[in-house]
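[1] Model the structure of this input:
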Amino acid sequence: MSKSFAAKEVASHKSVEEGLWIIIDNEVYDVTKFIDEHPGGPKILKRVAGKDASKQFWKYHGDNVLTKYKPKLCIGAVQADAKL
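    Below is the predicted model of the structure:
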């Protein structure tokens, strides 16, 4: 994970056509291809796409979820001076 993204770039990825990106703890995840696998359904991922979803994520998930999916879905980090 060496790529960094400006918050504006993450915010532009909020639809299936543009890609669904979310931020969890300053890391950027591309969940576009994961929406059909998400146990909570695609609606919630679409709702938080392009945003920092840390609060919502930790409300319903434990560390084990990030451990499992981070290698597959994490594409980089939010630039330190450009957090949402």
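[2] alpha carbons only for contacts and neighbour counts from here, please
    OK.
[3] Can you report how many residues neighbour residue 18?
    Neighbourhood size, residue 18 [other Cα atoms under 10 Å]: 10.
[4] Name the nearest residue to it, sequence neighbours excluded.
    For residue 18, ignoring the flanking residues on the chain, the nearest one in space by Cα to Cα, 6 or more residues apart in numbering is residue 12 at 7.4 Å.
[5] from memory that neighbour sits against residue 50, does it?
    Yes - contact criterion Cα atoms under 8 Å: residue 12 and residue 50 qualify, at 6.2 Å.
[6] center of this protein - which residue?
    Taking Cα atoms, centre = their mean, the centroid of the chain lies closest to residue 22, which sits 2.3 Å from it.
[7] I'd like the structure of this one too, to check against the first:
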Amino acid sequence: MSKQISANEVKEHNTVEKGLYIIIDGNVYEMSGFVDEHPGGAKILKRVGGKDASKQFWKYHNESVLKKYQERLKIGSLKEEAKL
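    A predicted model of the protein is given here:
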């Protein structure tokens, strides 16, 4: 079972130093170890750190990219939180 990560926890991990978390389609990825490898540059990853990057990801990537890196970078899934 995948680790459940809250939206607040993702927001707190918004820099390379804190652990750069991004959300893609409800899954959480830790990108701090990948920023220097990212073909589009570190700047774009740093800009979406701590946020849902699904829209930006799918604009420039296809499913094969996600499959290639998913096992290495995925750390869990976004926890469903009760809405009051």
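[8] Would you pull the TM-score for this pair?
    Here the TM-score for the pair of chains, by TM-score structural alignment, normalised by the length of structure 1, is 0.94; 82 aligned residues with a Cα RMSD of 1.1 Å.
[9] rewinding a little: what helices or strands is the helix or strand where the residue nearest to the centre of structure 1 lies leaning on?
    Following DSSP states H and E, one finds residue 22 of structure 1 within strand 19-24. Applying 3 or more Cα pairs under 8 Å, 6 or more residues apart in numbering; DSSP states H and E, we find strand 19-24 of structure 1 packed against helix 7-11, strand 27-30, helix 42-48, helix 54-60.
[10] ok, then the element right after the first one?
    It refers to helix 7-11 of structure 1. Sequence-wise, the next helix or strand downstream of helix 7-11 of structure 1 (DSSP H and E) is strand 14-15.
[11] Next, the mean deviation of that next one compared to structure 2.
    With the two structures superposed, strand 14-15 of structure 1 lies on average 0.7 Å from its match in structure 2, counting by mean Cα distance after the TM-score superposition for structure 1.
[12] so where is that strand in structure 2?
    Mapped onto structure 2 using TM-score structural alignment, strand 14-15 of structure 1 covers residues 14-15.
[13] Just give the nearest non-adjacent residue to the aligned partner of residue 81 of structure 1 in structure 2, would you?
    Aligned by TM-score structural alignment, residue 81 of structure 1 pairs with residue 81 of structure 2. Computed as Cα to Cα, 6+ apart, the closest residue to residue 81 of structure 2 that is not its neighbour in sequence is residue 6, at 7.5 Å.
[14] swap in residue 77 of structure 2?
    Sequence neighbours aside, residue 27 is the residue nearest to residue 77 of structure 2 in space, at 4.1 Å (criterion: Cα to Cα, 6+ apart).
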